[in-house]
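Novice: what follows is a predicted structure for the sequence shown.
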Amino acid sequence: MKKIIILAVIAALAASITANALAAEPAAADGQQTAPATPPAGDVKPSAPANVTATALPATPAKTTLIGYVDMVKAATDCAQGKAAFAEMKTKTDKYKRQIEAKQKQLEKQKAAIEAKIETMTPQVRAAKAKEFQKKVEDFQKFVQNAEKEMRAKEEALSGKLFKAIEKTAADYGKANGYAAVVVKKELLYMGENVDARDLTEEIVKGIDAKPAEK
């Protein structure tokens, strides 16, 4: 009898527990009061305070690119080194010009003298005079060619030294004053909004004159 009473109590307790569980499920569904699932620790993000208003950050101003340009002809003719080079070239050119003109006049006189007496010359003398005159003409042509060759070499040497002086001065000035580049002046086809192009010819001339010319 005692055993039957114990089994009855256990059955009653089981029925009570089952009823409470079934009653709790609808209540949770109706009130939406079930505890939310806890997100993984890595996915938790702090929420922004309610009273904080988002403000746009000021735009970073675009950086201006500084570029310089140089008028090579003006720089070469205005600097002291360039003036000295042109003066030297003019002196040599004038000297050769006077020599060539003198030799040419001498040849013209000799030609006129031969032509004046050619009718009285024997064939042998005429041939000798013609050969002699031809030799003088060839010598004159060689003199002119050598003069032109020497002048070209001299011009290239002076121009090379002058260009190196301009190039070095432009590089030193550009580095010292924050220029992105210093270029030879040309017709500008396009320049962006943030590019500041400046004529540095006068500054380069001053820079060249401030340094001793290289030998």
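Specialist: Perfect, thanks for sending it. Residues are numbered from 1 along each chain as shown.

Novice: hey, let's count contacts and neighbours off CA atoms from now on
Specialist: Noted.

Novice: other SSEs contacting the lengthiest helix in the chain?
Specialist: Once the chain is assigned using DSSP state H, the helix that runs over the most residues is helix 123-176. When contacts are defined as 3 or more Cα pairs under 8 Å, 6 or more residues apart in numbering; DSSP states H and E, helix 123-176 packs onto helix 72-78, helix 80-117, strand 181-184, helix 201-209.

Novice: where does residue 196 land in three-state SS?
Specialist: The three-state label given to residue 196 by DSSP: H, G, I helix; E, B strand; the rest coil is strand.

Novice: distance of it from residue 75?
Specialist: 21 Å (Cα to Cα, to the nearest Å).

Novice: next one for the comparison:
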Amino acid sequence: MCGLIGKNLGMTSIFSKDGENIPCTIVYIPLCYVVQVKTINNDGYFSVQLGIKEKKIEKTTKSLLGHFKKAGISPKKKLLEFKCDSMPSFQIGSSIKINIFQEGELVDIKGISKGKGFQGVVKRHHFSGVGESTHGQHNRLRAPGSIGAGSDPSRVFKGKKMGGRTGGKNVTIKKMKILKVDTHQYFILLKGSVPGNKNSYLMIKKRKWN
């Protein structure tokens, strides 16, 4: 299996056998249901669409209701697609458990980072600013400075580092170590932090080579 969908429950810490305090993230992984299986013949690539968490029928659109009805399962709140290298062996409507992961395994975590709103260049791009308030620079401490010439080219080049919306992007952290797998309470402990707020959804992908 390529991976599962998890929910970020926040951070904690555990002690190793050597007494080291290790910060880790608790990720809740309930049963994931196979909603759709894509193949090269029909879609041009191999992938599995998974869904978790029940959703009320009255809050589901008719098109999605037909999609879930075709799979023979109840509507799910979160759907994510995992690409595969070969034909998936899972059948539509079947469930996948957390036990596909093992302690000590390395996985890739993908999520949406925390949104920080409109930010200036110091916070967004780590500009240092003027650094001193002398020589009349009373209001330029966190300013971006010059952004280009005037007459030629008479415009700002695309990709210029300026202020703007920060965060809220897809972020992938590779090679995160699984410290613990609890098959009874359906959660895993990941070493370190993951992108996103508490209760945000994560894609937990298995790596080809650990």
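Specialist: Cool, got the structure. Given the structure is predicted, the values throughout are model-derived calculations rather than measurements.

Novice: report the TM-score for the pair.
Specialist: TM-score for the superposed chains, counting by TM-score structural alignment, normalised by the length of the second structure: 0.15, backed by 62 aligned residues with a Cα RMSD of 6.4 Å.

Novice: thinking again about what came up before, out of the helices and strands packed on helix 123-176 of the first structure, which is closest to residue 171 of the first structure?
Specialist: Among those, the nearest to residue 171 of the first structure by Cα to Cα is strand 181-184 (7.3 Å).

Novice: which parts of that closest one count as buried, going by neighbours?
Specialist: Residues of strand 181-184 of the first structure classed as buried by neighbour count (16 or more other Cα atoms under 10 Å): 182-183.

Novice: just to revisit the earlier point, report the angle between the longest helix of the first structure and helix 80-117.
Specialist: Here the directions of helix 123-176 of the first structure and helix 80-117 differ by 170 degrees (axes from the mean of the first three to the mean of the last three Cα atoms, to 10 degrees).

Novice: surely residue 85 of the first structure meets residue 156?
Specialist: No: assessed by Cα atoms under 8 Å, residue 85 of the first structure is found out of contact with residue 156, at 10.8 Å.

Novice: those two: which has the busier surroundings?
Specialist: When residue 85 of the first structure and residue 156 are compared for neighbours, residue 85 comes out ahead with 20 against 12, by other Cα atoms under 10 Å.

Novice: and the gap between that one and residue 161 of the first structure?
Specialist: In terms of Cα to Cα, residue 85 of the first structure sits 10 Å off from residue 161 of the first structure.

Novice: so who does the spatially most central residue of the first structure touch?
Specialist: The centre of the first structure sits closest to residue 181, judged by Cα atoms, centre = their mean, with a distance of 5.1 Å. Counting by Cα atoms under 8 Å, 6 or more residues apart in numbering, residue 181 of the first structure touches 66-68, 174.

Novice: can you get me a residue count around residue 165 of the first structure?
Specialist: With other Cα under 10 Å as criterion, residue 165 of the first structure counts 24.

Novice: just to check, it is in contact with residue 207?
Specialist: No: counting by Cα under 8 Å, residue 165 of the first structure does not reach residue 207; the two are 9.3 Å apart.

Novice: hmm, back to that, residue 196 and residue 75 of the first structure - which one has more neighbours?
Specialist: Shown here are residue 196 of the first structure and residue 75; by other Cα under 10 Å, residue 75 has more neighbours (23 against 13).

Novice: so which strand or helix has residue 21 of the first structure?
Specialist: Assigned by DSSP states H and E, residue 21 of the first structure belongs to helix 2-31.

Novice: show me which positions of the longest helix along the second structure end up buried.
Specialist: Ordering each helix of the second structure by length in residues (DSSP H) puts helix 62-71 first. The neighbour-count check on helix 62-71 of the second structure (16+ other Cα under 10 Å) flags 65, 68, 71 as buried.

Novice: what separates the last one from residue 40 of the second structure, distance-wise?
Specialist: With distances defined as Cα to Cα, the gap from residue 71 of the second structure to residue 40 of the second structure amounts to 19 Å.

Novice: how about the second one?
Specialist: If you measure residue 68 of the second structure against residue 40 of the second structure using Cα to Cα, the figure is 22 Å.

Novice: please apply the same query to residue 83 of the second structure.
Specialist: Going from residue 83 of the second structure to residue 40 of the second structure by Cα to Cα gives 11 Å.

Novice: need the overlap of contacts for these two.
Specialist: Taking Cα under 8 Å, 6+ apart as the contact rule, residue 83 of the second structure and residue 40 both touch residue 46.

Novice: more neighbours: the two, which one.
Specialist: In this view residue 83 of the second structure and residue 40 are compared by other Cα under 10 Å, and residue 83 has more residues nearby, 17 against 11.

Novice: disregarding residues adjacent in the polypeptide, which is nearest to the more buried one?
Specialist: Here the nearest residue to residue 83 of the second structure in space, its sequence neighbours aside, is residue 47; by Cα to Cα, 6 or more residues apart in numbering that works out to 4.1 Å.

Novice: the one you found reaches residue 38, doesn't it?
Specialist: Yes: counting by Cα under 8 Å, residue 38 is a contact partner of residue 47 of the second structure at 5.1 Å.
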